[in-house]
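Enquirer: Prediction below, plus the sequence it came from.
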Amino acid sequence: NMNMNTNTNTNMDMNHNMISPTKHKVEMESIRHAAEVIQQEAEEKISQMTNELQTKLDMERRRMQQEIQNERHKVRDDFKKAREECEGWKDRAMGLEAEMEEVHKANAEA
């Protein structure tokens, strides 16, 4: 058989080297399936990471809102305290004015 002699390591027999259409189809299906699995895994991973980031973002937003709320309460309390202090000073000033008027009246009468 002439074919046997020429079939060396270089493999001159082209038909021998070619993948059969059926085998080719099976390999393509296998590759396509593997790609689908990889894509599915990637999509799940992306979805999971997106959810984790969204959760972190929500927690951070809540923390910031709480901080703002606390700051607002603090400012309101400080403002209330300052206003009460002002009222106190105003009352004291009016009291002093009344006292001075009494003194003036007493001096005028004297």
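Expert: Alright, I've got the coordinates.
Enquirer: contacts, neighbours, all on C-alpha from now
Expert: Fine.
Enquirer: ok, the residue nearest the centre of the chain to N51 distance?
Expert: Against the mean C-alpha coordinate of the chain, by CA atoms, centre = their mean, the closest residue is L57 at 2.5 Å. As for L57, its distance to N51 is 10 Å (criterion: CA to CA, to the nearest Å).
Enquirer: Alongside the first one, take a look at this:
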Amino acid sequence: IFREPLSIYKNPKSFFEQGGTREMEAALEKIFDRLADEYLHEQQERLLSSLHEGTEQVFAMVKERFERILQANYEADLAALEGGVPAEVLEEILAELEKQA
């Protein structure tokens, strides 16, 4: 990858006095720009992938939590509808609540 830029150096005089340094600098800059762009693109892809995976994990956790809450609420509502507590007790509780309000 560095063969072409290194071939610019033929001898010290031409390299330092006749603009060889600028020519090598330009050639190396093209190479390093391309390498840097490739590296940044790869890192961007890794970051986006990690972000996507993390978002999916958080969404799954939130979904699972809501499912547990809904299941608990459903079971509580079902138990209330099935009874289990005599109507007289419920009427007494209602009367006490109305007194306090």
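Expert: That came in fine, so what should we check first? As the structure is a computational prediction, the values presented were derived from the model and not from experiment.
Enquirer: still on that earlier bit, sec struct for the aligned residue in structure 2 for the residue nearest to the centre of structure 1, please.
Expert: For L57 of structure 1, the equivalent position in structure 2 is taken to be L51, counting by TM-score structural alignment. When the structure is split into helix, strand and coil by DSSP: H, G, I helix; E, B strand; the rest coil, L51 of structure 2 lands in helix.
Enquirer: can you pull out the helices in structure 1?
Expert: Using DSSP state H, the helices found in structure 1 span residues 2-6, 14-17, 21-109.
Enquirer: right, so these: which one is the most enclosed?
Expert: Using mean count of other CA atoms under 10 Å, the stretch among the helices of structure 1 with the greatest mean number of neighbours is helix 21-109 (a mean of 12).
Enquirer: for it, the distance to its chain's centre please.
Expert: Centroid separation for helix 21-109 of structure 1 versus its chain: 13 Å, with CA atoms, centre = their mean, to the nearest Å.
Enquirer: With stretch 82-93 of structure 2 instead?
Expert: Relative to its chain's centre, stretch 82-93 of structure 2 lies at 51 Å (CA atoms, centre = their mean).
Enquirer: matching residues in structure 2 for stretch 29-46 of structure 1?
Expert: The counterpart of stretch 29-46 of structure 1 in structure 2, using TM-score structural alignment, spans residues 23-40.
Enquirer: The matching stretch vs structure 1 - mean distance after superposition?
Expert: For stretch 23-40 of structure 2, the mean distance from the matching residues in structure 1 following superposition reads 1.2 Å, by mean CA distance after the TM-score superposition for structure 1.
Enquirer: ditto for stretch 66-75 of structure 2
Expert: Taking mean CA distance after the TM-score superposition for structure 1, the mean distance separating stretch 66-75 of structure 2 from the aligned residues in structure 1 is 0.6 Å.
Enquirer: so where is that stretch in structure 1?
Expert: On the basis of TM-score structural alignment, stretch 66-75 of structure 2 is assigned to residues 72-81 in structure 1.
Enquirer: ok, residues contacting stretch 49-57 of structure 2?
Expert: Around stretch 49-57 of structure 2, nothing counts as a contact under CA atoms under 8 Å, 6 or more residues apart in numbering.
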